[in-house]
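S.K.: Sharing a model prediction with you, sequence too.
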Amino acid sequence: MNTNQWVDAAAFDDVPQDDVIGLFVNGHDIALYGVGGEVFASDNLCTHGHARLCDGFLEGHEIECPLHQGKFDVRNGRPMCDPVTDAIRTYPVRIEGGRVFLSIK
């Protein structure tokens, strides 16, 4: 049984390219990243310092936490350097009709 629920999160045009925005979707604090014409989504809270990643710096597929400069890969949530060691949760994204949908369990 598929328990995934696709949720309309934002307009595709509202996600800036080469940048990140934060928003709340169904009670989840989410970061949306525009990279190379694609959109990626993750939890918006750093697993190390509990800072909001939407306040960080996006370079390519890496988001840098604004608090301690730890980095995560926005495609899979994997930590890329110290001091972060725990991955952030990422969400499947689909673009349909100019809208960004997230799969949230």
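M.R.: Okay, I see it. Numbers count the residues shown, from 1 in each chain.
S.K.: okay, CA-based contacts and neighbour counts for the rest of this
M.R.: Noted.
S.K.: for stretch 40-48, which positions count as buried?
M.R.: For stretch 40-48, the buried set under the neighbour-count rule, 16 or more other CA atoms under 10 Å, comprises 40-48.
S.K.: so residue 75 sits right up against residue 43, yeah?
M.R.: No - assessed by CA atoms under 8 Å, residue 75 is found out of contact with residue 43, at 12.0 Å.
S.K.: Put this next to the first one:
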Amino acid sequence: MAEFIDAGRVDELPPGRGTSVTVAGRDVALFNVDGTIYAMEDSCLHQGSSLGMSELQGHVVTCRGHGWRYNVTTGAILHAPDVGVDTYPVKVVEGRILIAFGEQQAAP
């Protein structure tokens, strides 16, 4: 069983927004989609731009660097769904966002 690590407060991430955090030395993008929190690697595969600081619309984040679009639930790039970034399991406990790295899910 993976250890969940505190990544911040859920009330600091309003619905429809993303953010970037560093957790256990890793850069992680967090997204709030209609009250559900998702976590994924915070580096666009194209040129490494922050995904957490990019535009979120529904379940899709568009990289602010050159417009690559990712599904935040799977980490997959929309134009090449068999490629993407790692995603991480998330749970919210007593208002805290917790992420597990031991069970990271490789993009398709």
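M.R.: Nice, thanks for sending it over. Here the structure is a predicted model, which is why all the values come from computation and not from measurement.
S.K.: TM-score for the pair, please.
M.R.: The TM-score (TM-score structural alignment, normalised by the length of structure 1) is 0.90; 102 aligned residues with a CA RMSD of 1.5 Å.
S.K.: one step back: just put the buried residues of stretch 40-48 of structure 1 in CSV and tack on distance to residue 70 of structure 1 and secondary structure.
M.R.: Converted to CSV, the buried residues of stretch 40-48 of structure 1 look like this (distance: CA to CA, whole Å; DSSP: H, G, I helix; E, B strand; the rest coil):
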residue, distance to residue 70 of structure 1, secondary structure
40, 18, strand
41, 18, strand
42, 15, strand
43, 15, strand
44, 14, coil
45, 12, strand
46, 9, coil
47, 10, coil
48, 8, coil
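S.K.: can I get the residues you listed in a markdown table with distance to residue 59 of structure 1?
M.R.: Conversion of the buried residues of stretch 40-48 of structure 1 to a markdown table gives the following (distance: CA to CA, whole Å):
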| residue | distance to residue 59 of structure 1 |
| --- | --- |
| 40 | 13 |
| 41 | 15 |
| 42 | 16 |
| 43 | 18 |
| 44 | 16 |
| 45 | 18 |
| 46 | 16 |
| 47 | 19 |
| 48 | 19 |
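S.K.: Against residue 73 of structure 1, how distant is the closest residue to residue 71 of structure 1 other than its chain neighbours?
M.R.: Leaving aside its chain neighbours, residue 71 of structure 1 sits nearest to residue 64 (4.4 Å; criterion: CA to CA, 6 or more residues apart in numbering). Distance of residue 64 of structure 1 to residue 73 of structure 1, computed by CA to CA, to the nearest Å: 9 Å.
S.K.: and the aligned partner of residue 21 of structure 1 in structure 2, how many residues sit next to it?
M.R.: Alignment of residue 21 of structure 1 against structure 2 is given by TM-score structural alignment, with residue 19 as its counterpart. A count of nearby residues for residue 19 of structure 2, using other CA atoms under 10 Å, gives 19.
S.K.: Nice, that's everything, thank you.
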